[in-house]
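# predicted model and sequence follow; I will ask about them next.
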Amino acid sequence: MLTGSSNEISTFKGEQRALRANRIGAPALLLSVLAATAPLMVVAGVIPTTFGTMGIVGVPLLFVIVGAVLALFSFGYAEMSRHVHNAGALYAYISRGLGGTAGAGASYVALFAYSIMQIGTYGIFGFEISGQIFQHWHHNVDWWIPALAGVVLTAVFGALKIDLNARTLGVLLLIETVLTLVFDFSFVTDPGPQGVSLHAFDPGTLSGAGLGTALCFVIAGFVGFEQAPVYAEETSDPQRVVSKVMFLAIGFATVFFAFSSWAITVATGPSHVVGQSQQQSANLIFALNQDRLGNGFTDLLNVFFITGIFASMLSFHNVVARYAFAMGRDGLLPSAVGRTSKTSGAPAVGSFLQSAVSLIVVVGFAVTDNGHFDKQMGPDPTAPVLRLFTWAGNVGALGVVLLMATAAVAVIVFFVKRGAAGVQAWRLVTSGLAAVALMVIFVYSVKDFAVLLGANPGHGLRWVLPGIIALAAVIGLVVGLVLHSRKPEVHARIGQGNEAFQLQKAADAADAARAGDATA
C-alpha cells in the first residue's frame, strides 16, 4: 500500500517491494562491510589455522596476491554497481549479464555460501565463550550452549534497523582493529629468535600440498568487501558510495592482514610459525601476547575477540537476509520472503529463516559432538572449530570465489551487449584477468580440499563438502529453467529487483488509462 505521494515506496507488503532507502551513508556502510571481514577473528583464528593446517609460511604474500586479484575484480564490479542497485548483488549482476537462468543458479549459490559461512561462526563463538568460562571460573559449559545463545541474540539484532546495526558493528570493529594493531607492533618491536625478517614475503615460501586451500582460507579473510552492493537500496548515494566502500575495504583488508600475518612470523620466527601454529592453533596470538603485553591485555583481547566474532555473525546474517529478500522479490523463493518489516524496514522473513536454519545446524553438530573437556586445555575444539567453523568457512568461501569469477564474466557480457565495450575496455580487461585468476584459485582449492580435512585424497568428505556448492548451483539452475518454461514473466524479472515492480506499475497505469479512454 502506498502512502503519501505516488513516488513513495512502501516497505511493508508494498507494490514496489524495496528496502528502506537513505538508511546508511559511506562511513556506516564501510564499517558494516569491514565487520564481516572480522579483523580480529581472521588474525587470531583464521591466520594461525592457515599456518598450521596448510604448513605454508608465505601467508602474508598470499594476502597481497589475493588482494591484487580482488582489486582487478572490483574495477568492473564497482562499475556494475553504478548501473544495478539490487540487494541480490552478485546474482543480480550475473542475471543482467548472463541471463535469468544463470542468475537463478547464482542466487542459490550465494544463499548457500553466505548462509553456511554465517552458521560456521557460531562454532568458534560458542567454543571461545566456553573456553573463557573454563579458564576464569573453572566450569564446564558445552560450546553449543553459548552458540545457541548467539543464534538468539543475532536473530534479535537482525530484526532491527540497519542503521542501528551499523553503529553497533562500527564500534566493535574500531575497538578490535586498535587492539590488533597494538599487538602487531608489539610483535615487530619484540621479535622472536630470528629477528625482524621479511622471509614470509619470499615467493619460495608458497610451496606445499595445501596451497590451494590456503588460498581459500585467505579469500575467506577478504569475504565481506563484495557485500557493499547488497546495501545499495539502503544507501544515501549508491552511485558513488558502493564503489568507494568496496575499494576502501579491499585496501584495508590487504594491508591489515598482510601486516598482521607477517607480524606473527616475526614474533615466532619464520622457521617456527608453522610448528607453533600447529601446537597452539587459535590460542597462538593469545600466548604470544601474554609473554609481551601481560594477562590484562590478553583478557581484554579475549573479550573483543568474542565481540568481533559476534559482529561478523551479525554482518553475515544481514547479508543472507537481504539475499533471501531479493530472491523472494524475484520469484526464486516464496513471495512472503520478499517482504520487509513495517517498523524497521528490515527483511524480517529472510532474517527469521536464517536464524531457523542456524538453530537446526548448531543443534545437529551439538548432537553429534563426542568431545570432552580436558582438565588443562578446556573444551575440545574438534566439533565447533575444526569442523563447524573451518569446514563451513571454506565451503562458503569456495561458493563466493565461484560467484565472483562468474560475475566478472557477466560484467564483460553486460557492457558488450550494451555497446559500451569501447568505453569500458580497460575494465573489461581487468574483469577478464580476475575471472581467470579466481577460477584458478577455485580449482586449486577444490583439488587440495583433502588437506583441510587432514584426510586421504579419496575420502568422501573431500568431495561432499565442495559438492554442497555444486548442489546449490544445480538447484538454482533447475528453478530458473522451470520458471523460464512455466512462468516466463517471473523469469524475466530475475535480477531486476524493485525496477521490475516499477515497470509493472507503470504498465498497469497505462493499461488503466487506455481502458478509461475506451470507456469514455
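That came through, no problem.
# okay, CA-based contacts and neighbour counts for the rest of this
Will do.
# now the residue nearest to P48 when sequence neighbours are not counted: how far from M327?
Distances taken as CA to CA, 6 or more residues apart in numbering put S277 closest to P48, at 5.3 Å, once the chain neighbours are dropped. Shown here: S277 relative to M327, a distance of 41 Å by CA to CA, to the nearest Å.
# okay, one more to line up with it:
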Amino acid sequence: MAAITEQAPANRLRSNSLGVGAITFMVISAAAPLTAVAGGTPLGMLMGNGAGFAGTYLIVTLLLLLFAVGYVTMARYVGNAGAFYSYAARGLGGLAGGAAALVAILSYNAMQIGVMGLLGAATSGLFAGWGIDLPWWVWSFAAIAAVAVLGYRQVDLSAKILTVLVLAEYAVVIILDLAILGTGGDGGLSMAPFSWSQITGGAPAIAILFCFAAFIGFEATTIYAEEARDPKVTVPRATYLSVLLIGVFYTATAWLMAVGAGVDKLLPTLQGLQDPTTFLFGLSDRYAGTLLSQAMGILFVSSLYAGVLAFHNAVARYIYVAGREKLLPETLGVTHAVHQSPHMGSVVQTVLAALVVGLFAVLGLDPVLALFSWLTNVGTLGVITLMAAASLAVVMFFRANPDTGESAFKTTLLPGLAFVAFAIVICLIVVNFGNLSGASGFLGVFLPSLVLIAAVVGFLLAGSLRGRNPAAFARLGQPMKG
C-alpha cells in the first residue's frame, strides 16, 4: 500500500478505492435508515397522512428513480467530486456552479451538525439508563472527535465502518418486519395504506416532506466519483441501488408499522404517546420481544453516528473541490500526503460542528427541538434545491451537447418532470417550514432564507473568480483528468 500511495498523483483523492457496495453503504448511512424509521416515520404519520404514509414513501421512491435517470446519465460526463456543484457549473454555467457549491456546503453542514444534536440527546438517554448521566453536548463533542479522526483518514476506512453499521440497522428492522408479517399484524395484512384515500388523507403535503427528508443522502453517490472504481459504471449502479434499497425498505416497514398497530388504530396510538419516536420500540416489544428493542436502541445511536460520518465526508469533499477550483481559498483544496483524503475540508467541518454545538449548549437550547429540527430542515431544503438545479442542469447540458447520442427521454423528459416536481416540493417546504421545524417568528423566515443567502454568496464568489482568473472560471466543474 505504501508504494501505491507514494506513486499517487499529488493533490488527488484516493482513486480506485470504492466499489459499488462501499459507495452504496456510504450514502445509505447518510439517510440513516433506522433513524428515519424510528423517528421520521412515526412523526410523518402523526403530522401527515397516518397509514397512508407507506403509500407516500412509494410515490417518493418512484419520483427519485425518475430523478436518478438523468442524474446518472450526466454522471458519465462529470467525474468530479463536486457532484451538484459540477452539474450546475457544466449545465447552467460557472455562476450557477458557484451558487450550488455554497448551497451544498451549507446544506450538508446543516444536516451533519443538526444530527449531532439528536445523536447527543439519544446517546445521553441511552447511557443514563445504564447509570452514566452526562449532558447531551458531551456525547456530541465525543462524536465530533470520533468523526474527525475517520474523516481525516482514508475514505475506505469510513466505508467499512459504515457498511457494518448499516447492515446491523437493516437487520434489526427486518427482524421486526418479519415478526409482524408472520403474525398478520393487529387485524390482518391490509393493503389500505396504499389506497389513494389514505395517501391523500390528513396532511399529505407534510407527509411528502417527511418522506423526502428520509431519503436525504442517497444523492451523494457522485461525490465519490473521483474515488470510485470505474466510476462510469460504479456511480450509476450505486445510485439506483441506493434508491431501491432505501425506498423498498421504508415503504415495506411503514406498511408493516401501520399493520402492526392496526390501520384504524394507528393515529389514536400515536396521539396517545408522549414521545411518538417510541412507537417502533413499542411494536418491537409487542411482536419481537424486549431483547430486539434493546438492540434497536443501541443501533439507533449508531445509526445517527453513521449519518454524521457520511455527511462529514460529503462536506469535506465539497469544501475540497471549492478550494481546488479556487472558489474558496486554495489551501482548502489539497489532499493529505499519505491518506489522499480531503483533510483540510474535514478539519473545517469539524471546527464548524464544534462551534455550532458549543453555541447551542451555551445558550441552553434543546438539542432535538432546536439544533436537530432547525438545521436538518434547512439542510433538507438546500439539498432538494440542489436536486432541482441538477435536474435542470441535465436538460441544459444535453441541449448544449446534442452529439452525445443520449436519448431525449433520459436527458430531457424525465429530468424536466423531476425539476417540476422538486420545484413544487421546495414551495411546500418554504410554506410549511415553521410547522416542520418548530421555528416561529423571525427564525421561521431567516432559517430557510439561509439557502438563498448561500446561493448569493456562491454566485458572487464565482463572479469574483471570473474577474480575477477567467481560465479557472472556465474550468469550474470540469472532470478531473486521470
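Yep, it's here. None of these values were measured; they are calculated from a predicted model.
# what about the alignment partner in the second structure of S351 of the first structure, which helix or strand?
Alignment note (TM-score structural alignment): S351 of the first structure maps to S346 of the second structure. Element membership for S346 of the second structure, per DSSP states H and E: helix 343-363.
# buried residues in that helix?
When burial is assessed from 16 or more other CA atoms under 10 Å, helix 343-363 of the second structure yields the following buried residues: 343-350, 353-354, 356-358, 360-361.
# would you check the span in the second structure matched by the longest helix along the first structure?
Determined from DSSP state H, the single longest helix within the first structure is helix 284-329. Under TM-score structural alignment, helix 284-329 of the first structure corresponds to residues 279-324 of the second structure.
# that older thread, neighbour-wise, which of S277 and M327 of the first structure wins?
M327 (28 against 23; other CA atoms under 10 Å).
# how far away is that one from M404 of the first structure?
18 Å.
# what's the burial count for I144 of the second structure?
When counting by other CA under 10 Å, one arrives at 24 neighbours for I144 of the second structure.
# for Y224 of the second structure, see how far away it is.
Distance from I144 of the second structure to Y224 of the second structure, counting by CA to CA: 22 Å.
# please tell me how far the spatially most central residue of the second structure sits from G185 of the second structure.
The second structure has G217 as the residue nearest its centroid, 2.3 Å off, counting by CA atoms, centre = their mean. Using CA to CA, G217 of the second structure is found at 31 Å from G185 of the second structure.
# now do Y71 of the second structure
Distance from Y71 of the second structure to G185 of the second structure, by CA to CA: 39 Å.
# the more surrounded of these two?
Shown here are Y71 of the second structure and G185; by other CA under 10 Å, Y71 has more neighbours (27 against 22).
# the first structure: which residue goes with the more buried one?
Using TM-score structural alignment, Y71 of the second structure sits opposite Y77 in the first structure.
# same check, this time on G52 of the second structure
In the first structure, G52 of the second structure lands on G58 (TM-score structural alignment).
# got the contact list for its match?
Neighbour list for G58 of the first structure: 199-203, 205-206 [criterion: CA atoms under 8 Å, 6 or more residues apart in numbering].
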